[in-house]
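**Student:** fold the following for me, if possible:
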Amino acid sequence: MKKIILYFSCIFFFINCSNEKDEDVIVPVETRNFYMGVTPWPGNFNFADLDIAYDFINNYCDIVSHHFDEGIPYEEAFNNQAMPTELQQQVLFRNIKTNNDKKVLLSVSALNLDRNQRAAYYNTSTVSANLQQQWMNKEFNDPTVITAYINYLNYLIAGFQPDYINFGVESNVESFDAAEFLKYKDFLSQVYASLKNSHPTIPLFISFITDDSVQGFQNATQLLPYTDMIGLSAYPFTSINGSLSGETNPNTIMANYFEKYINMANKPFCFAETAYIAEDLVIPAYGLNKQGNQEWQKSYLQKVLDLCQNYNAEFLIWFCSKDYDEGNLYLQQQGLYFDLLAIWQDTGLIDENGNQRLSYELWENWSLKTKN
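**Tutor:** Purely as a prediction, here's the structure:
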């Protein structure tokens, strides 16, 4: 995963940064209560597809999600040293490619990809392996770890000037060891207090994996004192079972699936990230054999749009605008692919051939509504 993110991050920096595009002005006739946006994850790791990703953001979104999941540069951040070159380039590139009229969500994970242990050392750091290991041997709520993470967040905040900050991506996974979760809870409480003191006007929140797990929900409730919003991270196609054949018709999602999280506290909510498959999903390594089609994807998008409108969400982030079959094929050819990447491959509003799905038109129509 580190090599994949490194490649994706580095290619950002070498792209032609000119992306101005003239558009006819269309006056929307309705309003919506929330911002709409995506991440800049592209269909393939090349100049053309990255331009497509940012063109979609600049033309059909009013918020962009900058998501950092590459680990933490603990030593550099703790000592306020220069950050890894690749990280500096990412910040520069993303700002150049995104029109300055967009709201910004900054999402940073303190956890590994399994979301049950501390994030590894930042993947392109030049700090010695011995020093990196010393950092990884520390406890989650070690004061130096907390300081390093806060300094890292403040570096990214200074770089992006975000309107919203998710400082604890997917913090409630049910597989978290109970003792380690208590340390993580302490960690988040101190990070939240520090950020609240230094950035009192920016909404700070923790995102929660939205599923039907009892333990996951209980973990989320324990973290409510340290979040200004209820952030949902929702990919229900990975877990719902409408039939023995693996049907993922969104109409089979149980009642109160989202609402139990939305209503867990008297706080604003958002979809920090979500998406739905438009093609079949088969990943034996994860026991996934799910049916998908673009009609169900559109139905799911309509469901979350309605939820956002009816519950006055702050924003809705769809994971990616285009399928990345070609990107995964490239990674397979380079020996960098692993199965986790297949989960979101066919969730784009545009398919791998560049064809707009039914959900694309729905997204476009809603994006034209005036934000209240």
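
**Student:** C-alpha only now, for contacts and for neighbours.
**Tutor:** Noted.

**Student:** what ranges does this structure have for its helices?
**Tutor:** Counting by DSSP state H, one finds helices in the chain at the ranges 2-13, 47-60, 74-78, 85-97, 129-136, 143-160, 178-198, 214-222, 259-262, 294-310, 325-333, 358-367.

**Student:** another one to check against the first:
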Amino acid sequence: MKTYIALFFSLLFLVSCSKEDTEAEKQNYKMGFTTFPYEFSIESVNDTYNFIEQNADIYSEHIDNTIPWDALINQTELPTAFTDEINSKVNRKINSHPLLLSVSILNTLRTDLENDFDGQVPTYTSLSDEHIENGYFRYLEYLIDRLSPNYLVMAMEVNELKKNNPTKWEEYKQLGDNIRSRLKTKYPSLKIAESFTLHNWYEKPTDFVNEIREYSSKSDFLAISFYPFIMNKHTEEEFQAAFDFLHSQTSKPIAFVETNTIAQNLSIPNLDVFIPSSQAEQKVYLETLLKNAQKQKYEFVIWWAHRDYDRLLPFFPEEAKDIGLIWRDTGLLDEDGNQRLAFSVWKENFDR
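**Tutor:** Below you'll find the predicted structure:
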């Protein structure tokens, strides 16, 4: 009888463990994409939103272009080109999915403020000037009120400014503190962060690392932008070392607000750039990322973007085409919509 009782409790224990293991394997973080289209057409835009609705449980509106500074500072009518773009995003809002709104105050090179629609940067003495603060707050206020996000990145990749134009860093920090305080007062339930590039935080001098760690602690969650190929990281061991560094820098919830890696060789002759890669490498990166997301209980992961944009690149301004090449071949679908190896990794994790 004791043998049967022991066997019963052994089986009960095994069933319990099996149940716990199954539950532990369920996806415990959100997965999503930006709405960046793959070609210059309404069909591409609509297809992108449809893809997100079917293959994600969060998504990101990524606003990293000209800011209507003059209208915002002087409180005049906003440019139609700007309001039309935002109206389009509002009309396509995926109400079933939480929304991350990521906004940039910095230009593409992350050296100064973003340009106005006339190509000019607003005049200022310090980045923390009152008119800059008020203008940018009105900008965020407009976007938040129109799009009603669940998460906000109020300024993107801000550590790049410290790296690229360090004389403006202290001014920016004051501006960031002021904007954050005003946003928290007006939108107390909104989760707010600034984003930081892991590829220009990891393996940097100790003083730089510590400064970014201290400043990033002011955010509600640690928002990370990471493109490992930019720092020539290509293996699982290299990816994991970067993630281990990240985990050592914070006790906040972690969110990858934009990330991907190339699925084929990157060649930009005009910039003397050649970076090797493959579908297999992209797959390993995504596997390693999602394994860490599960283990560390990340808030979410946003892949930028879902499909290669070879057909969109010809419409880039001539001066931006070389930069555009950097992320062209990073989709989980190639330019023809064919699934890459990494897509199966995404689906396997998303369908848990």
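
**Student:** so who does Cys61 of structure 1 touch?
**Tutor:** 35-38, 102, 367 (Cα atoms under 8 Å, 6 or more residues apart in numbering).

**Student:** show me the two of these that sit farthest apart.
**Tutor:** By the measure Cα to Cα, Lys102 and Ser367 form the most distant pair in the contacts of Cys61 of structure 1, at 12.8 Å.

**Student:** and the two? which has more neighbours close in?
**Tutor:** Ser367 (21 against 17; other Cα atoms under 10 Å).

**Student:** residue in structure 1 matching Met156 of structure 2?
**Tutor:** In structure 1, the residue paired with Met156 of structure 2 according to TM-score structural alignment is Val169.

**Student:** next, count neighbours for that match.
**Tutor:** 26.

**Student:** ok, Gly287 of structure 1 next?
**Tutor:** 9.

**Student:** mind checking how far it is from Ile343 of structure 1?
**Tutor:** Distance, Gly287 of structure 1 to Ile343 of structure 1, by Cα to Cα, to the nearest Å: 12 Å.

**Student:** same check, this time on Pro250 of structure 1
**Tutor:** Pro250 of structure 1 sits 17 Å away from Ile343 of structure 1, going by Cα to Cα.

**Student:** ok, now Ile240 of structure 1?
**Tutor:** Applying Cα to Cα to Ile240 of structure 1 and Ile343 of structure 1 gives a distance of 14 Å.

**Student:** also Cys61 of structure 1?
**Tutor:** Where Ile343 of structure 1 is concerned, Cys61 of structure 1 sits at a distance of 24 Å (Cα to Cα).

**Student:** next one: Leu195 of structure 1
**Tutor:** Distance from Leu195 of structure 1 to Ile343 of structure 1, counting by Cα to Cα: 33 Å.

**Student:** now Ser367 of structure 1
**Tutor:** 26 Å.

**Student:** neighbour count winner among Pro250 and Ile343 of structure 1?
**Tutor:** Pro250 (22 against 18).

**Student:** grab the nearest non-local neighbour of that one.
**Tutor:** Leaving aside its sequence neighbours, Pro250 of structure 1 sits nearest to Tyr300 (Cα to Cα, 6 or more residues apart in numbering; 5.6 Å).
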